[in-house]
Every structure is written in C-alpha cells, then in structure tokens.
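>>> Return atomic coordinates for the entry below.
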Amino acid sequence: MRLLVVLLAGLFSACTVTLEGVSLTYRLDLTPAILRFEPDRGVGATYFVGEDIRFFLTLESPGWVSLVVVDPDRRTYELDRFYLVRGTHVLPPGAYRYTLTPPRGLHRVRAIYTDTEPGALRLEGFFTDWDARLRVYLEASRALHPHVAETYFYVR
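Sure, this is the predicted structure:
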C-alpha cells in the first residue's frame, strides 16, 4: 500500500499535459516548509525556572513563522513572529532571550509557517479546541502553503 502511495505521489508531483500543441505543466510540492523544529536541548528536554531556552528551526522556504506556546495550564500565547529566509535558524535571534517562568510541567510549542504575513490575528488565550483556533488563524493569513510543526519540553 505504501509503495502505491509513493508511486502515485511521484506520478502526480510533476505532470505535463499536452493538448494539440498547448502544454500545461503543474507541480504538486509535498515538501514541508518546516524541516526541523526543536528546543536547544532536544525534544522533551527538562529546563528549570529561570533558565533560557532557544529553538532550532530549519525552513525549506522563506516565510513568516509564529512561535506559539500552550503551557500546562492550557494558556496559549505567542512568543514571537519572524520573517525568516530558507535555512537553519536559532530562535530567538541575537542577544534576545526566552527565560522560562512558571507554571512548571509540559510546555508544547508550535511553529506556524505561512508564506504570507499573518496579519493582526494572534493566538492567545484559553482554547477548548486549539486546532479549530489554529484553522481560523491560518485562514485569516490567507497562506497558500501553511505548515505547523510541534515540539515540547518540561519546566521543573
């Protein structure tokens, strides 16, 4: 079954249709925009209150990236929003820092990539359906190729 899916993806990933001398070419890009996203100590690492955390992020294409945290109390807030070029980045850039504060426990972080500027809508608050709120955010951004990657870490 997997072989069939791979063969179909390859078949449809780059097609050319020719009709009486008119050629139409289209390409379906299955490459994710975010190739790597993780805390500087690795996925699932433990940090202590007061320590700084950084994230490694590798992008396939340039675009806007929003870092959004869901803390153990289910509060959601946006850490930052950047326009980044293709390649590997350490976030936050430069001397800026993310210093960890309570609550202690599991913190999930999502990197939300959009190929268009997201606008004024922000992901902050307490959401019972986080995925529905994310869909609203992505629709408002009018991104053609959005991508979301998630990682996590613990604060002790």
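
>>> contacts and neighbour counts: CA atoms only from here.
Noted.

>>> Now Ala9: which helix or strand?
For Ala9, the enclosing helix or strand under DSSP states H and E is helix 2-13.

>>> which residues are in contact with the following helix or strand past that helix?
Following helix 2-13 in sequence order, the next helix or strand is strand 14-19 (DSSP H and E). Identification of contacts with strand 14-19 by C-alpha atoms under 8 Å, 6 or more residues apart in numbering yields Ser23, Leu24, Thr25, Tyr26, Arg27, Leu28.

>>> run this one through as well so I can compare:
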Amino acid sequence: MRSAFVSALLLGSLGLSACTVTVRPNTELGGSGSNLITRLTPDRGEGAAYAVGEPVQFSVTVRTPGYLTLVALNPGGYASPLVQNVYVGAGTTTFPRVQDGATYNVAPPRGLQRVRAIFTRVRPTADLVFSGVYDGQRWNGATETYLRPYALADRDVQETYLYIR
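Sure thing, here's the model as predicted:
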C-alpha cells in the first residue's frame, strides 16, 4: 500500500487528487526525449474528469523492459509516489496491477491532477522518494536529479493529467 496518491491512502485504496500533463514537449525537463514511453493515459483518457471517490487506472506503454516510477502531483503541489522502481516488460501495463492489491481513488483537493511516469532501462540505484510539496521548478528538478545517473538513451519521462471534480 502507498501512503497517498496525492492525498490519502485508505486501507487498500490510494487517494488521488487532480492529475497529469505531458512532459515530452516540456523543454524545461532534460530527462525526457528518448521515446521509451510511448503512451501514458488515465483509463477515461487524458484530461477526463473524475468525481471524488471514483477509481482511476493508468496505462503505460513502453518500448523496452525497464523500471517505472509513477508520481502524482495534486493541485496544491503535494506529490506522492503511486509505484516506485517497478519492473515492467515491453508493452502496456495498467496500474494499479492486480498483484499490487491496491486501488487508486480520486480524492480532494479538486482541480488538475498530474501524474508523471519516469522510466529507466536499468534498475535505479538511488531511492529518491518523490514525496512533499513541489512547485514546477522543484518538480522538474527532483525528476532531473533522479535521472542524472542514467544515459539519455536509457531514460524517459512523460506526464498525463485528469481533473478531480
């Protein structure tokens, strides 16, 4: 179980609060661009609206096997990991995975919820925990710090988003 998906974790349920935005076009982030992540979307599609309490899933498609971290950033700037350094095979994986025994349910605050996927082909050696309050600059800085040890060809970052109503 996780401590919170941007808000609160409730016995078997991970609370979400507003979701993602695509990072690949974001020129401020030096960690992306290798095109290893080909798709990241919430189950209703990017930009969809979810009522507080509704479940949400995220599909991530990668070109090669590797390690994935999903981090949620709520409208108030609080970030929390959904999964961290999880091995995924090439192709599409939907989170939460059945074997994880968790659900992601959206939770306040209402507004835009961002979810960032960070992928590396090699097992991450650093255990940087994405938890706390971030502004845009610190959010990208934490991601870049996490990715710095890996070659550009071995890492990628993307974001998606949803709205909590």
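
>>> What does the TM-score come to for these two?
Scored against TM-score structural alignment, normalised by the length of structure 1, the superposed chains reach a TM-score of 0.75; 125 aligned residues with a C-alpha RMSD of 1.5 Å.

>>> picking up where we left off before, what packs against the helix holding Ala9 of structure 1?
On a contact count with 3 or more C-alpha pairs under 8 Å, 6 or more residues apart in numbering; DSSP states H and E, helix 2-13 of structure 1 meets no helix or strand.

>>> tell me which residues of that helix are tucked away?
Within helix 2-13 of structure 1, no residue counts as buried by 16 or more other C-alpha atoms under 10 Å.

>>> re the thing from before, with distance to Arg41 of structure 1, neighbour count and secondary structure as extra columns, can I get the contacts of strand 14-19 of structure 1 in CSV?
Converted to CSV, the contacts of strand 14-19 of structure 1 look like this (distance: C-alpha to C-alpha, whole Å; neighbours: other C-alpha atoms under 10 Å; DSSP: H, G, I helix; E, B strand; the rest coil):
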residue, distance to Arg41 of structure 1, neighbour count, secondary structure
Ser23, 50, 9, strand
Leu24, 47, 10, strand
Thr25, 44, 9, strand
Tyr26, 41, 11, strand
Arg27, 37, 10, strand
Leu28, 35, 12, coil
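
>>> and of these, the nearest to Thr114 of structure 1?
The closest of those to Thr114 of structure 1 turns out to be Leu28 (C-alpha to C-alpha; 17.4 Å).

>>> Apart from its neighbours in sequence, what residue is nearest Ala48 of structure 2?
Distances taken as C-alpha to C-alpha, 6 or more residues apart in numbering put Leu162 closest to Ala48 of structure 2, at 5.2 Å, once the chain neighbours are dropped.

>>> which residues in structure 1 does stretch 59-66 of structure 2 align to?
Aligned by TM-score structural alignment, stretch 59-66 of structure 2 falls on residues 56-63 of structure 1.

>>> Quick check: next helix or strand after the helix or strand hosting Pro81 of structure 2?
Assessed by DSSP H and E, Pro81 of structure 2 sits inside strand 78-88. Where DSSP H and E defines the elements, the next helix or strand beyond strand 78-88 of structure 2 is strand 91-95.

>>> mean deviation (superposed) between the helix or strand following that next one and structure 1, please.
Note on strand 91-95 of structure 2: by DSSP H and E, the next helix or strand toward the C-terminus is strand 103-106. Here the mean offset of strand 103-106 of structure 2 against structure 1 after fitting is 1.1 Å, by mean C-alpha distance after the TM-score superposition for structure 1.

>>> In structure 2, what residue corresponds to Glu117 of structure 1?
By TM-score structural alignment, Glu117 of structure 1 lines up with Arg123.
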